[in-house]
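>>> Return atomic coordinates for the entry below.
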Amino acid sequence: MGMSDNDDGTDLLVLLPTDRDHENMGKVDAPYNLHWFEDEDFDYPQPGSDFDMVEYTERASEYVEQADIDGVLFSHDVANLVAGALVDRHDLPGPELEPVFLADHKYYSRMHQPNVPWFDYIDLETDEWGDEPRFPAYIKPPFLTMTLLQYRVEDREEYERAMETVRKELPKYTEPFMDFFDTYVDTERYPLATRDMMLVEEPLEDWTQHCVEGWVDSDGELHVWAISDHNYYDDGSLAIDNYSTPSTLPTEAQEELIDIAREAIVQHGFEESFWNVEIFRLADRHVITEVNGRTASVWEPLYEGAFDTSVYEGIMHLHADNPEQTQAVAPDWEPGSDYETMGTQFHVITFGEGRADEFLDFEYARSVPDTDVEIFVDPEDEIEQTRSSGFWLARFHLFGEDYQEMLDRADEIRTNMLEQPELSPEPERYT
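Reported below is the predicted structural model:
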């Protein structure tokens, strides 16, 4: 248990803090005492079976009373569930557990969204899937992150191959969630909360993807922080080339996305929380990808570089019950295609399997002069493919006025990083 002491009398509990949380909250010049509530058994981004989520929640609850905590901070989809339970129990500023659960459990979230595709669930105990399975389909776990165990399947054969991996890998991650839901969620109202299942839904074609991020203040008013674009490779692999902010969509198109996002957040019932809504934009309709009851904290560098502001600072003010300060640090941004500086977050991806140093030049990745490279693996790690979108080896950021120039520079960096570019999306770009 660590503590950052600024002593204005406002004490904030940081739940299951990540390295990113320590780095970004620690550098915010805000007058709050931060209590870092760690757990040695917790692994980010996916908790392993050794992590006891209920025990952690109860221990955190005791600490809230013991230390007279005024608010809770969270940045990911495990910490926000714990936060919801603590908000309910101790009447803290923040989102209640029910809307957080509804957003985190993607099947129930679909039931509280406008603009949904067809969807159903696969019961992993019985293998039942609605009245009649249909293909192609997109399958994903109801509450894991970073596209883990998500697959597009074209037919029964691909489905069975994907489900073989799901049955092997999914139990490694679900136990902490199941125990938590059984303890804190109304399972009579939400019986699928503790069911071993996969969400299955309509796979969409010919779309662009965008993310509206914002917050709800203590009066229930919804605010928009920014809109970002998800830029995919063009080879149909479902691999994300990069995220970029601000969005370059026309004003009217962005305002339509904002309206859809607002409706989804209201339907979920969020209060005093950051949120984001990912949306597919098709020629004839818009379809929500997913709703998240927290910020996309991984985009902190984009917000810093593009807007000279910190979403972490906004979060801290909001959960210290100072929403006017959140508004004060919000980006100076309006929907539209004009911008002064664009931030881009590029990914280094492989579809190969084997030792990580067979795919990534670690020496080069650690020496790139004009960006910050975050490496996700150690050289001796074994890479396995557990999603349709490939394995992320690393990511880095570039900033500027010309998107194509940044894309060209990113491809140059990735060309030097990749040991086997032929196993990456659009390999002809890395030769």
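
>>> C-alpha from now on. contacts and neighbour counts both.
Will do.

>>> Leu407 belongs to a helix?
Yes - assignment of Leu407 by DSSP: H, G, I helix; E, B strand; the rest coil places it within a helix.

>>> Next, the structure of the following sequence, for comparison with the previous one:
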Amino acid sequence: MDVLVICPDAYDAAAFAALRQHRIHLLPADVDHWRPSPRFDVLAYLEAGRRFLRRRRVDAVVSTHDLGDLIAAVLAAEHGLPGPSPEAVFLCLHKLYGRRRENEPIRCEPIDLHDPEPRSPIGYPCFLKPPWLKLGLLSGRIDGPTPLARALIAASAEYAAWARQYRPLFGVAVDADRYPLAMRDVMLVEELVQAPQVTVEGWMDGDTFHLWAITDTNTFPGSPAIDSFTLPSRHPPAVQSRMAARARTAARAVGFRDGFFNAEIWWRNGEPLLTEINGRAAVCFGGLYEACFGRSILEAVVALAGGGRAASTPSHRGIVAGQYNFVTFGEGRVADLIDVEAARATRSLWLLRDPAEHVRPTSAFGVVLAQVELHGMAFEDLDAEADVLRHRLLRRPEASPWPARLVPADAH
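Presented below is the predicted three-dimensional model:
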């Protein structure tokens, strides 16, 4: 098949190149998936995709990123290719309107970004976040009116730059009169949920749900910052079954069909609660899937996007795997926060930031400097190896959170 990849990054370029049975076409984008990209014109990029599809035959259009997934849905719909509808992907991206499609959503209300005297309509504590964006960007716990006002001021510094990447595309993908808040400067206040979380990965074949995997999200003690993602899930089978059912319900609620998606689910007081649904595969877990299943999720994504079948739910091979984060709450050059040379020499570790970049945390999730993927026969062995690497590579360990299993003397 001829496959057009939207908004590819370096990981995509390498991963899709491994699919040698397909002809892969990357449509380069001057966009950063972690920071606003002022030079990126989303409508000009969409038009470049249209020109490509007019010139060449393409069997499938795919993306592994937020924003890119909606561009891919628009292009596929315009050219009669398989895939979820633009409206369904929009409802995955816009967390407020997605919540409003749920049968039993957690409390979630919009507030004006520029309100000089903001108040939470659901009380405190609550969780503040933008109506779009990923990985906790511009988000965090709020405990009162004064912290809320400060958080809105902080968010407004980057909000406009992010909005110019999303809003023009929303205007193309859906009826703005039906979704007016998609065009306004709003933030969301949500019920604060503190509970174990997983990512349910699956796909919809028409209206039928198929499970791919359930990955555990492990946070640092007393923090929403993410320590690691591990596979297979350590939740009991009955709990995993209910989480998968909740993901299926979430996909159907937004009308998501004929594509891969992932749903983040909390398990609180014996009940699954939807954190959010994303209208794309969590390809960032591709290495974990290959280690544990011996299966490529990109193969399945491309097959489904081309109108075929994604085969079957993978089977575990007895291997455990984890993706471990190098998180900092420090501010400064990346090269001053992590040993770049040693990081580049470490197998299965990749830097997520440019060494010369100046970073500062803008949320309670901190800044993820790097990730390493490990696999073996026991989670305890992976944890120990990750901790050794963090000790060796982090140059300001006191600015990083540490797992309860190991808190170094110079960390707090």
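
>>> Mind reading off the mean deviation between the longest helix along the second structure and the first structure?
The residue-count maximum for a helix in the second structure (DSSP state H) belongs to helix 145-173. Helix 145-173 of the second structure differs from its equivalent in the first structure by a mean of 1.6 Å after superposition (mean Cα distance after the TM-score superposition for the first structure).

>>> Now whichever helix or strand comes after that helix: buried residues?
Next in sequence after helix 145-173 of the second structure, counting helices and strands by DSSP states H and E, comes strand 186-191. Neighbour-count burial for strand 186-191 of the second structure, counted by 16 or more other Cα atoms under 10 Å, picks out 186-191.

>>> could you redo the residues you listed as JSON lines and give each row distance to Thr249 of the second structure?
Output for these, formatted as JSON lines (distance: Cα to Cα, whole Å):
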{"residue": "Val186", "distance to Thr249 of the second structure": "27"}
{"residue": "Met187", "distance to Thr249 of the second structure": "25"}
{"residue": "Leu188", "distance to Thr249 of the second structure": "23"}
{"residue": "Val189", "distance to Thr249 of the second structure": "23"}
{"residue": "Glu190", "distance to Thr249 of the second structure": "20"}
{"residue": "Glu191", "distance to Thr249 of the second structure": "20"}
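
>>> between those residues, which is closest to Arg333 of the second structure?
Using Cα to Cα, Met187 comes nearest to Arg333 of the second structure of those, at 29.3 Å.

>>> From Glu164 of the first structure, how far out is the aligned residue in the first structure for that closest one?
Here Met187 of the second structure is matched to Met198 in the first structure, going by TM-score structural alignment. Distance, Met198 of the first structure to Glu164 of the first structure, by Cα to Cα, to the nearest Å: 13 Å.

>>> Show me the helices in the first structure, by range?
19-26, 53-66, 79-90, 97-104, 106-110, 156-169, 171-184, 251-268, 300-307, 311-319, 323-329, 362-365, 403-417.

>>> can you list the ones you listed in JSON lines and add distance to Asn242 of the first structure and mean neighbour count?
Below are those laid out as JSON lines (distance: least, Cα to Cα, whole Å; neighbours: other Cα atoms under 10 Å):
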{"stretch": "helix 19-26", "distance to Asn242 of the first structure": "19", "mean neighbour count": "14"}
{"stretch": "helix 53-66", "distance to Asn242 of the first structure": "33", "mean neighbour count": "16"}
{"stretch": "helix 79-90", "distance to Asn242 of the first structure": "26", "mean neighbour count": "21"}
{"stretch": "helix 97-104", "distance to Asn242 of the first structure": "24", "mean neighbour count": "24"}
{"stretch": "helix 106-110", "distance to Asn242 of the first structure": "24", "mean neighbour count": "22"}
{"stretch": "helix 156-169", "distance to Asn242 of the first structure": "26", "mean neighbour count": "14"}
{"stretch": "helix 171-184", "distance to Asn242 of the first structure": "27", "mean neighbour count": "17"}
{"stretch": "helix 251-268", "distance to Asn242 of the first structure": "19", "mean neighbour count": "18"}
{"stretch": "helix 300-307", "distance to Asn242 of the first structure": "11", "mean neighbour count": "21"}
{"stretch": "helix 311-319", "distance to Asn242 of the first structure": "20", "mean neighbour count": "25"}
{"stretch": "helix 323-329", "distance to Asn242 of the first structure": "25", "mean neighbour count": "17"}
{"stretch": "helix 362-365", "distance to Asn242 of the first structure": "17", "mean neighbour count": "16"}
{"stretch": "helix 403-417", "distance to Asn242 of the first structure": "9", "mean neighbour count": "17"}
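
>>> now these as JSON lines including distance to Pro427 of the first structure?
Output for the helices of the first structure, formatted as JSON lines (distance: least, Cα to Cα, whole Å):
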{"stretch": "helix 19-26", "distance to Pro427 of the first structure": "31"}
{"stretch": "helix 53-66", "distance to Pro427 of the first structure": "42"}
{"stretch": "helix 79-90", "distance to Pro427 of the first structure": "37"}
{"stretch": "helix 97-104", "distance to Pro427 of the first structure": "34"}
{"stretch": "helix 106-110", "distance to Pro427 of the first structure": "33"}
{"stretch": "helix 156-169", "distance to Pro427 of the first structure": "24"}
{"stretch": "helix 171-184", "distance to Pro427 of the first structure": "32"}
{"stretch": "helix 251-268", "distance to Pro427 of the first structure": "32"}
{"stretch": "helix 300-307", "distance to Pro427 of the first structure": "26"}
{"stretch": "helix 311-319", "distance to Pro427 of the first structure": "35"}
{"stretch": "helix 323-329", "distance to Pro427 of the first structure": "41"}
{"stretch": "helix 362-365", "distance to Pro427 of the first structure": "18"}
{"stretch": "helix 403-417", "distance to Pro427 of the first structure": "9"}
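
>>> All set, thanks.
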